[in-house]
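# pasted the sequence and its predicted model underneath.
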Amino acid sequence: MKLALVLFAASSFALASCAQAPHGRPDAAIAAAVASPDRPAADVQRDAARKPAELMAFAGIKPGDRVADLIPGGGYFTRLFSKTVGATGHVYAVVPEEIMKIAPKSLATAQAIPTGAYANVSVISQPLSALSLPEPLDVAWTSDNYHDVYGFAGAAAAAQLDAAVYRALKPGGVFIVVDHVANAGTSDASSHTLHRIDPETIKQQAQAAGFRLEAESSVLRNAQDPHDVPVFAPTIRGHTDQFVLKFRKPG
């Protein structure tokens, strides 16, 4: 019995620790990506709040990886991924057609990312139900977007997103979801009105698609966020309470 308790405690500590520990991941490559002079000044100014080095270490992104940035927005993370994976890796900026209906300029914005400094970036736009990438992925990532898919395209579209990511990842691949915290049980309303989502909603949908929840990171948590105001409210914008979930495709 004592041995079982020791083993249980050790495994629990390992799971809790993995939410923050980089596990020997390539900190030098990540640090170089964050420090790259090619990055737009506006991106650099957001680093203190978005903590990209910690998040990429948590995800395990490394040189040579194939990474999908799902719904890349202005390309903040796309450019960081590009520099981290390097010349031997590749980044896919994925703009689902469902999102183009919500944000008509999203595809054009993404297409402006692959300049000479980011030549290892390709832009893809397809329906979620038919999403197909040229090669298996090591990491799929979406930051502050899941709530938009769920709230504006619908819960079924969010489930399609999870299924598409599961298909696109290689066995053992990682799916990272970052989003704004909503109060428990309010996803159906808050995802549309507050641009927030209950993390349990994402856990349930991703696990239903076959993913295993491996870890959570608290690096973006903010206990001062009341969770009941829009994320664009001046009192909280840029400092919302955010969760970071790390799912893995078994294999």
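Sure thing, it's come through. What you see is a predicted model; the values in this text were computed from it and never measured. Residues are numbered from 1 along each chain as shown.
# use CA for all of it now, contacts and neighbours both
Fine.
# in a helix, Val91, correct?
No. Checked against DSSP: H, G, I helix; E, B strand; the rest coil, Val91 lies outside a helix; its state is strand.
# ok, it - how many residues close by?
Look at Val91: counted by other C-alpha atoms under 10 Å, it has 29 neighbours.
# would you check that it makes contact with Arg66?
Yes. Assessed by C-alpha atoms under 8 Å, Val91 is found in contact with Arg66 at 5.9 Å.
# what touches both of those two?
Residues touching both Val91 and Arg66 by C-alpha atoms under 8 Å, 6 or more residues apart in numbering: Val85.
# now Glu200: how far from Ser125?
Going from Glu200 to Ser125 by C-alpha to C-alpha, to the nearest Å gives 28 Å.
# for Pro226, that is, sorry about that
Pro226 sits 36 Å away from Ser125, going by C-alpha to C-alpha.
# so these two - more neighbours on which side?
Under the criterion of other C-alpha under 10 Å, the comparison of Pro226 against Ser125 puts Ser125 first, with 18 against 13.
# wait, that one touches Val94, no?
Yes. Proximity of Ser125 to Val94 meets the contact threshold set by C-alpha under 8 Å, at 5.9 Å.
# quick one: residues contacting Ala33.
By C-alpha under 8 Å, 6+ apart, Ala33 lies in contact with Leu80, Phe81, Lys83, Thr84.
# now, which of these lie within helices?
Counting by DSSP state H, the contacts of Ala33 place Leu80, Phe81, Lys83, Thr84 in helices.
# and these, which is closest to Glu214?
Phe81 (21.3 Å; C-alpha to C-alpha).
# just how off-centre is the strand ranked longest in the chain within its chain?
The longest strand of the chain (DSSP state E) is strand 169-180. Centre-to-centre, strand 169-180 and its host chain are 7 Å apart (C-alpha atoms, centre = their mean, to the nearest Å).
# show me what the next helix or strand after it is packed against.
Later in the chain than strand 169-180, the nearest helix or strand by DSSP states H and E is helix 187-193. In terms of contacts (3 or more C-alpha pairs under 8 Å, 6 or more residues apart in numbering; DSSP states H and E), helix 187-193 is packed against helix 146-148.
# hmm, back to that, most neighbours out of the contacts of Ala33, which is it?
Ranked by the number of neighbours (other C-alpha under 10 Å), those place Phe81 first, at 31 neighbours.
# leaving out chain neighbours, which residue sits closest to that residue?
Distance criterion C-alpha to C-alpha, 6 or more residues apart in numbering; nearest residue to Phe81, sequence neighbours excluded, is Val91 at 6.8 Å.
# again, but for Gly173
Gly173 sits nearest to Asp138 (C-alpha to C-alpha, 6+ apart), 4.8 Å away.
# and that neighbour, what helix or strand is that in?
strand 137-143.
# quick one: that strand to strand 169-180, angle?
10 degrees (axes from the mean of the first three to the mean of the last three C-alpha atoms, to 10 degrees).
# included below, for side-by-side comparison, is a second structure:
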Amino acid sequence: MSRHTLLRTTSGLFAAVGFGVAALALAVPVQPATAQVAAVDPGRPATDKAQDASRKPGMMVKFARIQRGDTVVELLPGEGYFTRIFSNAVGPKGKVIAAAPGESDAMKALAAESARKNVELFAGSFDSVGPAGAADVVWTSRNYHDLKGSKAPADATERMNKAAFAALKPGGYYVVLDHSAAAGSGTRDCDTLHRIDAEAVKAEVLAAGFVLDGESPMLVNKTDTRTASVFDASIKGRTDQFVLRFKKPG
């Protein structure tokens, strides 16, 4: 099941079932979290490695300022691409909390891997994405626009941003990565093209109490006209994307 299929077919997206944490069983290589090493793991599936050139996982770890021993909350982890990356980056003394709407097929498959014990599932809601004040980093990738779609609650992103703020330690980081829509388009293309204007995201996250701490051009593709669906063969896997890092004051 793809990330978008999961989001479009799961009622309410985050099922409000409380704080249900179940440890996943996956292997944690003892490696430093450098841009070179974070993306390299012989235990990662070939389908993940095939995406590395376009998704730049090691550079994303560095931009998010993820360190060994950190606690990372990943919102809507999809098929677990970044879950594995973050698991390697934080090491055996760190933790990755995958906040997902129930146990998706992809997460169940991830759980079948051997001994990555620093990853947990969190069956939360829009109002709670992890233990309060526990996270060093909250991350979401290519999901924000889905929560602005017609099938999501009207206040979904407002509630999620507040929940991210609550889950973070003072001084912690909230990173939002998504497909870029045309400048000034706001949320117009969320349903049709699966894109969102970065400025619309900034406005909402800042309203939740965060400050903008950094932006990355690493996934910019100037040849993308931002007029085609992200699933269109002409641009799939090569979309222009923005990466924003926000900080919780303190």
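Structure received. This is a predicted model, so every value here is computed, not measured.
# now the TM-score, please.
The TM-score (TM-score structural alignment, normalised by the length of the second structure) is 0.82; 218 aligned residues with a C-alpha RMSD of 1.8 Å.
# sorry, back to before: mind putting the contacts of Ala33 of the first structure into JSON lines with distance to Phe8 of the first structure?
Formatted as JSON lines, the contacts of Ala33 of the first structure follow (distance: C-alpha to C-alpha, whole Å):
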{"residue": "Leu80", "distance to Phe8 of the first structure": "37"}
{"residue": "Phe81", "distance to Phe8 of the first structure": "36"}
{"residue": "Lys83", "distance to Phe8 of the first structure": "39"}
{"residue": "Thr84", "distance to Phe8 of the first structure": "36"}
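# and of those, the nearest to Pro26 of the first structure?
Thr84 (8.9 Å).
# give the contact list for the aligned partner of that closest one in the second structure.
Superposed on the second structure with TM-score structural alignment, Thr84 of the first structure falls opposite Ala89. By C-alpha under 8 Å, 6+ apart, the contact list for Ala89 of the second structure reads Gln31, Pro32, Ala33, Thr34, Ala38, Val61, Ile66, Gln67, Arg68.
# cutoff 7 Å now
Counting by C-alpha atoms under 7 Å, 6 or more residues apart in numbering, Ala89 of the second structure touches Pro32, Ala33, Ala38, Gln67, Arg68.
# can you list which of those carry over to the first structure?
Counting by both residues aligned by TM-score structural alignment, their matches' C-alpha atoms under 7 Å, the first structure reproduces these contacts from the contacts of Ala89 of the second structure: Ala38, Gln67, Arg68.
# so which of these are in strands?
Reading strands off these, I find no matches (DSSP E).
# Ala164 of the second structure: which of those is nearest?
For those, the nearest to Ala164 of the second structure is Gln67 (18.7 Å; C-alpha to C-alpha).
# right, and the closest one touches Val90 too?
Yes. With contact defined as C-alpha atoms under 7 Å, Gln67 of the second structure reaches Val90; the gap is 5.8 Å.
# where do the contact lists of those two overlap?
Ala33.
# neighbour count winner among those two?
Using other C-alpha under 10 Å, the more surrounded residue of Gln67 of the second structure and Val90 is Val90, with 27 against 20.
# right, and the more buried one touches Arg65 too?
No. Using C-alpha under 7 Å, Val90 of the second structure is not in contact with Arg65; the gap is 10.7 Å.
# where's the spatially closest residue to Val85 of the first structure that is not a sequence neighbour relative to Asp198 of the first structure, distance?
For Val85 of the first structure, ignoring the flanking residues on the chain, the nearest one in space by C-alpha to C-alpha, 6+ apart is Pro63 at 3.7 Å. Distance of Pro63 of the first structure to Asp198 of the first structure, computed by C-alpha to C-alpha: 33 Å.
# comparing these two, which residue is more hemmed in?
Asp198 (22 against 18).
# that one touches Asp179, doesn't it?
No. Using C-alpha under 7 Å, Asp198 of the first structure is not in contact with Asp179; the gap is 9.0 Å.
# ok, back up a step: between the contacts of Ala33 of the first structure, which is nearest Gly154 of the first structure?
Phe81 (28.4 Å).
# ok, which stretches of the second structure are helices?
Using DSSP H, the helices of the second structure run over 3-9, 46-49, 52-55, 57-63, 81-90, 105-111, 156-167, 198-207.
# out of these, flag the one nearest Ala22 of the second structure.
Here helix 105-111 is closest among the helices of the second structure (C-alpha to C-alpha), at 9.8 Å.
# buried residues in that closest one, which are they?
Neighbour counts using 16 or more other C-alpha atoms under 10 Å place Ala106, Met107, Leu110, Ala111 of helix 105-111 of the second structure among the buried residues.
# same check on stretch 74-90 of the first structure?
Quick answer for stretch 74-90 of the first structure (16+ other C-alpha under 10 Å): 74-86, 89-90.
# ok, back up a step: so how far does the strand holding Asp138 of the first structure sit from its counterpart in the second structure?
Comparing strand 137-143 of the first structure with its match in the second structure after superposition yields a mean distance of 0.4 Å (mean C-alpha distance after the TM-score superposition for the first structure).
# longest helix in the first structure, by residue count?
helix 2-18.
# how big is the angle separating that helix from helix 52-59?
Using the same axes, to 10 degrees: helix 2-18 of the first structure against helix 52-59 is 140 degrees.
# distance from the chain centre to helix 2-18 of the first structure, please.
27 Å.
# and what of stretch 233-243 of the first structure?
Per C-alpha atoms, centre = their mean, the centroid offset for stretch 233-243 of the first structure relative to its chain is 17 Å.
# contact partners of it?
Here stretch 233-243 of the first structure has contacts from 49, 178-181, 217-218, 220-223, 225, 231, using C-alpha under 7 Å, 6+ apart.
# tabulate these (TSV), appending neighbour count and distance to Lys249 of the first structure.
Putting the contacts of stretch 233-243 of the first structure into TSV (neighbours: other C-alpha atoms under 10 Å; distance: C-alpha to C-alpha, whole Å) gives the following:
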residue	neighbour count	distance to Lys249 of the first structure
Ala49	11	29
Val178	22	17
Asp179	25	20
His180	28	24
Val181	29	24
Ser217	22	18
Ser218	13	22
Leu220	20	24
Arg221	16	25
Asn222	15	29
Ala223	10	31
Asp225	19	32
Val231	21	30
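# and the furthest pair within the residues you listed?
Ser217 and Val231 (19.8 Å).
# so stretch 36-47 of the second structure aligns onto which residues of the first structure?
If you align by TM-score structural alignment, stretch 36-47 of the second structure falls on residues 31-42 of the first structure.
# no further queries at this time; thank you.
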